[in-house]
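sequence? don't have it. structure:
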């Protein structure tokens, strides 16, 4: 090897970086089907994104904790002062919530922050659930699903709003049961658990008419069955309200049961209208039958012999 070759070999060669191709999402068939492992990877990806959104919302909820706590404490502050302890210290809040453990204040703030984050970012993590489910649905099923999601969101919000309105009266009914000369000094963890449970129970209870409508549209519950079982259903609604309400007082029970009965009657009315339209549509289809594009035609397996014309008529025509 010559000196020129040695000099050439001493020169450092440029390092060429080979860019790795990005991993593409698993291909889907036209009907949205994927392999089981691909489904699990997609589910993992959607869950991670949902947790990221909730975590970001929890940070916002941590910052807005004091405003959220004041909002949640308002029903307790609306209770007359003779039923709760009022702080006499200068500058103290009018309706304080106490805690005993060292970590109780931190856990209460963390709990409120996570719940607030779930509420703030609900459209984003609900979209992740929707994006995971929607590829396997048909076009008409996607349209109905969007309507049901919107209706369920409105009903859940309405139930939580009603719970917040009646919460003050329910607390007063409960606290005055201890009798004259007693006052309540609630801990922050117990109070927040009670308020959260009330809001969630009322919101979930208002989803009942939506479940009835879904069952009717799926053909599981007909309007005839619903009309026959109306009295039993109303009794079960009041029984559910008596058991499900955390306060267990008659005022809160009626505040939950009466709107549920009204919504149930609206669902029964919807079922009646839906079944009438369905029966009318079937009657039209029976009167004017037509084959769908993918419906097989009925073919006689044994072909019949064609009629043979008489010989005289054949000769005449020819």
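Sure, I can see it. Note that the structure is predicted; figures quoted are calculated from it, not measured.

make it CA atoms for all contacts and neighbour counts henceforth
Noted.

residues touching residue 79, list them.
168, 169, 171, 172 (CA atoms under 8 Å, 6 or more residues apart in numbering).

Likewise for residue 208?
By CA under 8 Å, 6+ apart, the contact list for residue 208 reads 260, 263, 264.

which among those end up buried?
Among these, those classed as buried by 16 or more other CA atoms under 10 Å are 260, 263, 264.

residue contacts, the residue nearest to the first one when sequence neighbours are not counted?
Translated: residue 260. Leaving aside its chain neighbours, residue 260 sits nearest to residue 206 (6.3 Å; criterion: CA to CA, 6 or more residues apart in numbering). Shown in contact with residue 206 (CA under 8 Å, 6+ apart): 155, 156, 158, 159, 260, 263.

mind redoing it with 7 Å?
155, 156, 159, 260 (CA atoms under 7 Å, 6 or more residues apart in numbering).

Number of residues surrounding residue 115?
The criterion is other CA atoms under 10 Å. On that basis, residue 115 has 15 neighbouring residues.

Now it: closest residue in space that isn't a chain neighbour?
residue 58 is the one closest to residue 115 (CA to CA, 6+ apart), at 7.5 Å.

picking that back up, dump the contacts of residue 79 into JSON lines; add secondary structure as well.
Shown next, in JSON lines, are those (DSSP: H, G, I helix; E, B strand; the rest coil):
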{"residue": "168", "secondary structure": "helix"}
{"residue": "169", "secondary structure": "helix"}
{"residue": "171", "secondary structure": "helix"}
{"residue": "172", "secondary structure": "helix"}
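
Comparison target below:
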């Protein structure tokens, strides 16, 4: 494609993804209240189980409306993830052949559950993270938390987990369509471990090492599984190319014999 065609395709795919997110956001408005109640549950549990004094508060007249927009957009991104993930993948690998289209469908079938798994893992560690962070409150003091700051923190964390779980799938997908080889990925395993741990340290909440471990461990496991799959696919592709080369050489030899006769 020419540069103009690439830009046009990017615009079209961004438009489709934006429409999907908008539709998901509209749906998010209808489930906003039960979702907000679940997101605020870690604070409620602190008061109920540990006798803490913690409360979520709005700091402005328009803050409830702003929060509703933020949560609804987050829900829109999550609900529309099959659409925008496919659009992203289709843009990375344009002009897909029939076999590569099957790869694209497989990519979505794996990527969407992993994206949700990352969000779910973040949700699992949140109560512990909130408890650890509020443990630093001195005795006799209360935690008066701004709800917009707290909920925004939770949403960003869950998105970070979800996107982190997508990266190994992207590597496998790029390998399947021949963009990157397994050996190229394997050569950077040291920097991969460092970057994963750095990302986990920045994204995971809490001062305890366990929050970082909860994110880094599954990410590293997924990365090395992805590398293994890429190496296996490289071997399969090499055998196929060798067989095709031998077939072409055999055909050429036969043609030479016929021409000689």
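On my side now, so go ahead. Treat the numbers as computed from the prediction; the structure is a model and nothing was measured.

Just the buried ones among the contacts of residue 208 of the first structure: which are in helices?
Counted as lying in helices by DSSP state H, out of those, are 260, 263, 264.

Those into a markdown table, with extra columns for distance to residue 78 of the first structure?
As requested, these are exported to a markdown table (distance: CA to CA, whole Å):
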| residue | distance to residue 78 of the first structure |
| --- | --- |
| 260 | 26 |
| 263 | 29 |
| 264 | 32 |
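
Out of the residues you listed, flag the one nearest to residue 222 of the first structure.
The shortest gap between residue 222 of the first structure and any of these belongs to residue 264, at 13.9 Å (CA to CA).

out of the contacts of residue 79 of the first structure, which ones does the second structure keep as well?
Retained in the second structure: residue 172, out of the contacts of residue 79 of the first structure (criterion both residues aligned by TM-score structural alignment, their matches' CA atoms under 8 Å).

could you flag which of the contacts of residue 206 of the first structure are buried?
For these, a neighbour count by 16+ other CA under 10 Å gives the buried set as 155, 156, 159, 260.

where do the helices sit along the second structure?
Under DSSP H, the second structure gives helices at 3-30, 32-39, 41-50, 63-79, 81-92, 98-134, 147-176, 182-187, 189-203, 209-260.

Mind giving me the packing neighbours of the longest one?
Read that as helix 209-260 of the second structure. helix 147-176, helix 182-187, helix 189-203 (3 or more CA pairs under 7 Å, 6 or more residues apart in numbering; DSSP states H and E).

tell me the most buried of the ones you listed?
Compared across these, helix 147-176 shows the largest average neighbour count, a mean of 20 (mean count of other CA atoms under 10 Å).

what does residue 222 of the second structure align to in the first structure?
In the first structure, the residue matched to residue 222 of the second structure (TM-score structural alignment) is residue 263.

what's the nearest residue to that match if we skip its chain neighbours?
residue 209 (5.7 Å).

And the one you found, what's its match in the second structure?
So residue 209 of the first structure corresponds to residue 168, using TM-score structural alignment.

List the residues that contact its match.
Residue 168 of the second structure sits next to 222, 223, 226 when contact means CA under 7 Å, 6+ apart.

which one of those residues is nearest residue 197 of the second structure?
Nearest member of the contacts of residue 168 of the second structure to residue 197 of the second structure, counting by CA to CA, is residue 223, at 12.4 Å.

Could I get the buried residue list for stretch 155-167 of the first structure?
Neighbour counts over stretch 155-167 of the first structure (16+ other CA under 10 Å) mark 155, 156, 157, 159, 160, 162, 163, 164, 166, 167 as buried.

Might you report the residue contacts of the corresponding residue of the second structure for the first one?
In this case it means residue 155 of the first structure. Using TM-score structural alignment, the partner of residue 155 of the first structure in the second structure is residue 114. For residue 114 of the second structure, the contact set (CA under 7 Å, 6+ apart) comprises 165, 166.
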